[in-house]
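[1] Structural data only, the sequence is not supplied:
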C-alpha cells in the first residue's frame, strides 16, 4: 500500500485509518480455488517498493527472468492508483510437488537439453548491474502473489541468514517454523549491502502451505493454498551442476560466497528457485490471519481506552457547562426581574441580535462545509463496509475503488447541505455556489496530485497514474460528481432555510476587546489537542500502513476511533463556541470551523515528526511526495473535523437561544 502511486489515494487512506475486525473476513462471493495434485499454481509479480523512495516500479523494470509471453492482469481503479502492475512470471510451481532447484533463465530450448550441457548463466550489462545495485541500495522489496496471497518473509529466518545473505538452509525444518510469535515482513528484500558491496538475492526458496479439503471416498483429494513464504538467498554460482532429472544442485549456502553485483562492470549469475510444500491446519477462510496480525492488538485496545477517557473528560466539562452554568443562565434570563444584573453576570444573551448574522464569504464557507459533508459520508460508509469484511486486503484495490466512487456519489449530499446553508446565510447566487462546491476542494486536490504525478512520471515509476486513468478520473469528476452536486445544491437551495430562533438586528453590536486566550490561534491549539489525543496512537499504525508497506485491516478499531473523533470534535466545538459567546463575540461561523479542525494542525506536526524519526527519505522527489500527500491529508482532515464541529456548534447555538425568552 505504500507507493508513490497513491498520489491520488493516500489522503483517503490516511483519513480512512482507525478500526478492528476481530477475525479475517472475505468479500462475499469470492470463492476459493481448489487444486489437485500437480495442478499449476501461478506465481505473479505485483511491483517493487521501497519505504526510502516511496516510488514503486514494475517487476520487469529490473532484469529478472521473463516468460516466453508477458501478460499483465486487467486491474481495477484501486490497483492502478496504488501502482500495482500484476504480471506473470516464469516460476513453475505445481501443487504439492517439491522442487529442489530450478534454473530460471535463460529459458531452455524446446525439448530436453543434452545431458552434458551445463546451464548457461545470465549476463547483466553494465547499465543493468548499476540499476540493480541502485535498487538494492535503496532497500527495495519484491512483491509476489500466489493464489492472491502475497509472499512474506519470516523475520527470524531472515535475521538468521548465513554468509550467503540468506538462512543457513533452504528448508529450515518444522522445529524452526513454529506458529507462535512469528513475525513477517511483506515481500522479500531484493538484496543487501555489506560495506560498499552489493549482493543480490538470486535464489528464492518458496515455502507454500496447503490445507487438505474433506472429500468423499474415491475422489481425488483437493488442496487450497493458505500461506506463501519465501526464503531469499544470495549464492554465487560460477557453474551449476545437474542431477539425473536435469535439476540444478545448489552448493551448501553456509560455505558458498554471496552473489555480488559490481555496478562498474558486467555480471554473470544464475537465477534459481526451489519449492517446498507443507500441510497446514489453517483453513482457507483464515489464511489471511498470518498477514494481518502484524501489530499488537493490545496497543489498539490501549488506544481505544485512552480515547474513551478523553471523551469522558470532555463530557464532564460539557456536563458542568450545560447542567450547571447554562441551565442557571437560562433560568435567570427567563426571569422578568433583575434582567440587568443577570446580563452583567453572563454575556451570551447580549449578542442574541447578532449571533446569527451572516459571516463574510458565505459562499466559500458553505462550499467548504459541503465538501466536508461529502467527505464525512464517504468515510463513514467506507469504514463501516470495511468493518463488515467487504473490503478486506484479499480484494486487492477494492478499498480505493470504493472510496473514489463513493466520494463522487456523495456529492448529492454535499451539494444539498451546502445549498441549504448558503440560503440560510442570505446567499442568492446558487449556481455559482454549486460550481464552487463542486470544484473548490476537488480542484485543489486534483491540482496538487497532478503536479506530484508529473514528478513520478519523471522517475518512470509505475506509481504514475496513466493518462487514460487520469482522463477517467476527470470524467468521473465532471460527469458524476459535478452534476450530483448541482442536483443536491438545487434542492437544498429550494428547501426552507434553517429556522433561527431569534431575529438579527440591522446594526451590528460592537465587540468588546478580547482576552489573549480568545485569540484564534490559541483556540486552534486548545481545541485540537484533545481530539488528536483521542486518535494519535491509531495514527501511528495508519502511517506505518501507508509509508512502510504494511497492511491495515483493523477497521473495527477504526470505526470506534472515528466515532470517538466525531464525538470529541463536537464536544470541544460546543465548549469553544460557548466561551466565545460569553465573551460577547458573535463572529463564530468561521472561527468555530477553523478551531474545531485544529486537530489537523497536530496531525501535521506528527507527520513531520514521523518523517524525521521513522523514515529514511533523503531525496528530493520522495520528500516532495511525502509532504504533498501530507498537505492533502491535513486539508481533508481539517475539512472533516471542521465540518463536524461546525454543525455541532450550530445546533448548540440554536438550542440555547431557542430556550430563552427574547424581548
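    Good, I have the coordinates. These figures come from a predicted structure and were not determined experimentally.
[2] make it CA atoms for all contacts and neighbour counts henceforth
    Will do.
[3] pretty sure residue 86 contacts residue 47?
    Yes: contact criterion Cα atoms under 8 Å: residue 86 and residue 47 qualify, at 7.2 Å.
[4] more crowded one of those two?
    Neighbour totals were compared for residue 86 and residue 47, and residue 47 leads with 25 against 22 (other Cα atoms under 10 Å).
[5] May I ask which helix or strand encompasses that one?
    Assignment of secondary structure by DSSP states H and E places residue 47 within strand 43-49.
[6] Outside of that strand itself, which residues are in contact with it?
    By Cα atoms under 8 Å, 6 or more residues apart in numbering, the surrounding residues in contact with strand 43-49 are 2-3, 55-59, 83-89, 91-93, 140-147, 549.
[7] Buried ones among those?
    2-3, 55-59, 83-89, 91, 93, 140-147, 549 (16 or more other Cα atoms under 10 Å).
[8] Identify those among these that sit within helices.
    Among the buried ones among the contacts of strand 43-49, no member is found in helices (DSSP state H).
[9] neighbours around residue 276, how many?
    20.
[10] Okay, and it sits in which element?
    strand 272-279.
[11] Please identify the buried residues of that strand?
    272-277.
[12] Next secondary structure element downstream of it?
    From strand 272-279, the next helix or strand downstream (DSSP H and E) is helix 289-292.
[13] Use this one as the comparison:
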C-alpha cells in the first residue's frame, strides 16, 4: 500500500493560532508578579494586600472578603496571571495602612456586630482551621513559631482565623477569633540613600475582647490597649468569642525592625520551612541507590548482549543457524505493526509533548526563573509550554504512524490533539463544577475557562497539525530487518514472563526513583508549603528517565529471548505502570498525612491525583517505548540476517 502525501495545512489552522495568541494575551497577562526591588523612604505608604483563605483540611480556598472582615471603601482586584487564578488566588486591597518606619499601636481597623449568619461563617472557618494570607511588597505573611525540639524558629504560612477550646472553666467548647494583629515589618536600610527595602513580613495574632467607656465613636479610646507596653495587647487578655450579636473590634500594631538580611536573600527564611537535612539526605540516598542499580543493570546488559551478538555473527553453517535460539529467531516478526497501532501513535505523541514540557519547565525552574516569589509562574509556564509543545506531539505521532504504513494523517492528528486533553478537561470540568458548588474562590471563572479552551483549540491544536504535517512529509522510518508475511507462533511462556506480572514488576524501580521527592511535592501542593529545590528535582527527573529506559530494555530483552515479539505495547505499559504506584502512594499519603474529612475535598484530591497519574503514565510510557525502540533497532541491525 502506497502511503499518501499530506495535503497542505488548511488556512484556518494558521488563523486560529494567530487570533488565539491575541485573545489569550488580552484575557490573561503573561507577566509574573514583580520581583524588582522597591526602595521606600520614611513615611512612604505601604500597600498591604489580602489573599485567599486556605485550609489543609478542606483544600477549598475562599476569598478574604467571603468572611465579614473589615472592607475598604472600594475593593480592587490585583492583576493576576493564569497560574494564580487556577491556584485560587484572589489578591485584593485591604484596610491595613502602613507608613514606612512609622510605628502604629492598637490602630482600629473597624468595628462590626455579628449576626447569626456571620457568626456561623466564622465558626465554620475556625473549625476547618482556615488561615488568612496577606502580601506586602510581594512577600507573603508568615507567623514565626518556636519549635522546642529543634530550638529554632519555623514559619507558618499566614495565621489562623481563630481557635476553639474551653475558657474560664467552662466545659462547653467555644470559638474565638483573632481580631488583633501585631505586624512586624523587617527592612534592610541603605546607609547612603537612607532608603529601605522590605525583607520580612511577620505577624502574631491575638484574640482580645476590647473594652471602652461609653458609646462607640470613631475616636474612642480602647481600655484594653496599653500604648506604652512592648505589645499593646497580650494573650492573657479576655479572648473575643464568636457569637450572634457579639461586637468585634479589629485592631492591629505595626512595628518596624532593621535587618541585616539583604533584599536578594529575603526569601531564604521562607524557603527553609522544611527539615532541610532530612530532605537532602533522603534525596542523596535515593540518588545513590538508583545510580547503583542502574549501573549494575547497564553492565549486565552490555556484557550479555555483546556475547549474544558475537555468537550469532560466528554461525557459519546452515545446521548451526537452525539450532540457534533466543531473540534472533523472531527477527521476521519483531517489527510487525502492533494491534491498535493508531492508539499507540496517539499516546506516543502525547507523551513526547509532556516530556518536552516537563524538561523545559524544570530547566527554567532550576535556573531560578520560576521561583516561589513568582506566584503562579510555574503553572502558567507549564500550560503555555504544553500548548507550544504540541508541534512535537504531532511530529512524533505522524512519524510512527507512517512507519506503521498509515495513510490518514489527519485522523491521527485529530486524535493526538483531542484525546488526552479532552479526557483531562472533562475531569477538570467536573471537579471545577464541584468547587463552584462550594462557592470557593478555587473555582475557575468562566472567562479563564474560555481562555483555556482557546489555548487548547487555538494554539495547541494548530501546532499539532503543523508538527504532524512536517513529520508525515519526511520519509518513513526504515526497519533494519524485513517482516515476514505470516506471523510466527509465540511459544508458551514461563509464569514470570506473563505480561501482567512483568508490566507490574517493571514499574517498581521507576517509582522507587521518585517516591521520596514525591512526598515533598505532595506536601507543597496539599499542605501549602513552598517547593524550591528544583535542581534536585531535575536530577531526580533525569534518574527517572534513565531508570524507565533501563528497566524496560531489560524486560524487553528477556521477552525477545523467550521468542515473544509483541513488545510494542508492553514496553509502553512496563514503564507506564509506575503511574499506578504513584496513585497508590497518593492514596496512602491521603490517609496517613492529610486530615481531610469532607467528601467534596476527598473527591477533589483523588480527581487531581488521577489527572497527575494519567500524565505520569503517558510520559513514562513514552520513555520506555523509545528506549525499547532504539534497543531493538540497535541489536537487529548488529547481527547478520540471511
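    Yep, it's here. As the structure is a prediction and not an experimental result, all values here were calculated from the model.
[14] overall similarity of the pair, as a TM-score.
    Overlay of the two chains. TM-score (TM-score structural alignment, normalised by the length of the second structure): 0.90; 597 aligned residues with a Cα RMSD of 2.2 Å.
[15] Now do the contacts for residue 624 of the second structure.
    Residue 624 of the second structure neighbours (Cα under 8 Å, 6+ apart): 548-549, 552-553, 571-572, 574-576.
[16] how about it, what's its partner in the first structure?
    In the first structure, the residue matched to residue 624 of the second structure (TM-score structural alignment) is residue 645.
[17] Name the nearest residue to that match, sequence neighbours excluded.
    Setting aside the residues directly before and after it, residue 645 of the first structure is nearest to residue 570 in space (Cα to Cα, 6 or more residues apart in numbering), at 4.7 Å.
[18] Please, which helix or strand holds the alignment partner in the second structure of the one you found?
    Under the alignment (TM-score structural alignment), residue 570 of the first structure pairs with residue 549 of the second structure. Residue 549 of the second structure is located in helix 534-561, with elements delineated by DSSP H and E.
[19] Assign the match of residue 624 of the second structure to helix, strand or coil.
    What DSSP: H, G, I helix; E, B strand; the rest coil gives for residue 645 of the first structure is helix.
[20] can you name the residues of the second structure that stretch 425-439 of the first structure overlays?
    With TM-score structural alignment as the criterion, stretch 425-439 of the first structure aligns to 404-418.
[21] Equivalent analysis for stretch 497-514 of the first structure, please.
    Using TM-score structural alignment, stretch 497-514 of the first structure corresponds to residues 476-493 of the second structure.
[22] Just the endpoints, please. Distance across that stretch?
    33 Å (Cα to Cα, to the nearest Å).
[23] Distance from the chain centre to that stretch, please.
    Its chain's C-alpha centre and that of stretch 476-493 of the second structure lie 42 Å apart, by Cα atoms, centre = their mean, to the nearest Å.
[24] Buried residues, that stretch. List them.
    476, 480-481, 483.
[25] Sort out for me which of these are in strands.
    With DSSP state E as the criterion, strands contain none of these.
[26] List the residues that contact residue 145 of the second structure.
    By Cα under 8 Å, 6+ apart, the neighbours of residue 145 of the second structure are 153-156.
[27] Assign it to helix, strand or coil.
    strand.
[28] got a list of what the corresponding residue of the second structure for residue 32 of the first structure touches?
    Aligned by TM-score structural alignment, residue 32 of the first structure pairs with residue 37 of the second structure. By Cα under 8 Å, 6+ apart, the contact set of residue 37 of the second structure is 197, 263.
[29] cool, and residue 648 of the first structure?
    Per Cα under 8 Å, 6+ apart, neighbours of residue 648 of the first structure: 570-571, 573-574.
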